[in-house]
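Visitor: coordinates only, sequence not included:
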């Protein structure tokens, strides 16, 4: 792993945590949709990143969010499970072992990145909201929250990735 790559990942981690805690968690569109942007960190990790590193990073990301939001273990559990399944989901949409340093993004393959993002966000949101609800009693409400939050999160992730590509090309 290159030091520059690790530094960028740490910077992305800190920025996403701060955005989530200070801004995004205060947004609830129609009282239902909450953008969960910190999952973008797991999406942007390089293809060939060590599985243990990804899982530990996912756990740390979730536990830091839990500490700030006072949600005991909910985000850590959802993010760790999502991080564990990341390589399997990644292999569905990107060629297996073709690129070790590939960082998923709109510039690598738009269709693959959108599909990968949708799958990761849906997986994470489903886990998070079912852990939060911890019941199937209000299933319709939970499904609406999953759907609306997922759509909002996916739109934000695609917009953020598009902006980062423009900045790189113009720089």
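Guide: Received the coordinates, thanks. All of these numbers come straight from a predicted model, not from anything done at the bench.

Visitor: Please count neighbours and contacts with C-alpha atoms only from this point.
Guide: Will do.

Visitor: close enough to count as contact, residue 51 and residue 84?
Guide: Yes - at 7.5 Å, residue 51 counts as touching residue 84 under the criterion of C-alpha atoms under 8 Å.

Visitor: give me the number of residues near the closest residue to residue 142 other than its chain neighbours?
Guide: Nearest in space to residue 142, with sequence neighbours left out and distances taken as C-alpha to C-alpha, 6 or more residues apart in numbering, is residue 129 at 6.6 Å. For residue 129, the number of neighbouring residues by other C-alpha atoms under 10 Å comes to 19.

Visitor: hold the first one in mind and look at this next one:
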């Protein structure tokens, strides 16, 4: 049986923004993200950055949205805030796509699906923070949308290490391949 062409894959890097990353101890996360990013570029895979931010006055934030109502009160994550930018050590390139979302998951309140479909993307490799936030929400919806998924377990971080462990070891494997950055990089050259 002929397996057909290899699915077109994109690396999806989520919420790796300066003001968000300051809430997580690095523990080598940024270095692992840079390793995955370099491997994707060598393999000519599209890179899509997803960031969360809001317009002045937060017109997208309902008072019923507990998480983002807290953000609104702090005045953080505005489009104009330099803290909303992708971390400068991650080197966003002109050919990369940067998607702005207005909710937790990468698809909610963004044009991510339009971008992926236009590029013929069928497979997503996900990394970012937080594991229990953007990664979980994106895995769930992307699986329902029939994307092939890989989660880079050590390319994600969460404020609660036990939640990260449960998600990457027990929940995500039901809908995605879960790999380390190193294993994924090795798979690209094989």
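Guide: Happy to help now that I have it. Nothing here was measured: the structure is a model prediction, and the numbers come from that model.

Visitor: Superposed, how do the two chains score by TM?
Guide: For these two chains in superposition, a TM-score of 0.36 is obtained (TM-score structural alignment, normalised by the length of structure 1); 102 aligned residues with a C-alpha RMSD of 4.8 Å.

Visitor: host element of the residue nearest to residue 142 of structure 1?
Guide: helix 110-133 (DSSP states H and E).

Visitor: buried set for that helix?
Guide: Residues of helix 110-133 of structure 1 classed as buried under the neighbour-count rule (16 or more other C-alpha atoms under 10 Å) are 112-114, 116-130.

Visitor: hang on, the residue nearest to residue 142 of structure 1 packs against residue 146?
Guide: Yes - A contact is recorded between residue 129 of structure 1 and residue 146 when judged using C-alpha under 8 Å, the distance being 6.6 Å.

Visitor: contacting residues for the residue nearest to residue 142 of structure 1?
Guide: For residue 129 of structure 1, the set of contacting residues under the criterion of C-alpha atoms under 8 Å, 6 or more residues apart in numbering consists of 142, 145, 146.

Visitor: quick one: it from residue 144 of structure 1, how far?
Guide: Taking C-alpha to C-alpha, to the nearest Å as the criterion, residue 129 of structure 1 is separated from residue 144 of structure 1 by 10 Å.

Visitor: just residue 85 of structure 1 next, same as before
Guide: Noted for residue 85 of structure 1: a distance of 24 Å to residue 144 of structure 1, by C-alpha to C-alpha.

Visitor: Which one of the two is surrounded by more residues?
Guide: residue 85 (16 against 13).

Visitor: Structure 1: strands as residue ranges?
Guide: Listed from the start of the chain, structure 1 has no strands (DSSP state E) to report.

Visitor: hang on, the earlier thing: which members of the contacts of residue 129 of structure 1 are positioned in helices?
Guide: With DSSP state H as the criterion, helices contain 142, 145, 146 from among these.

Visitor: For structure 1, just list every one of the helices.
Guide: In chain order, structure 1 shows helices spanning 3-22, 40-43, 51-69, 74-93, 110-133, 139-170, with DSSP H as the criterion.
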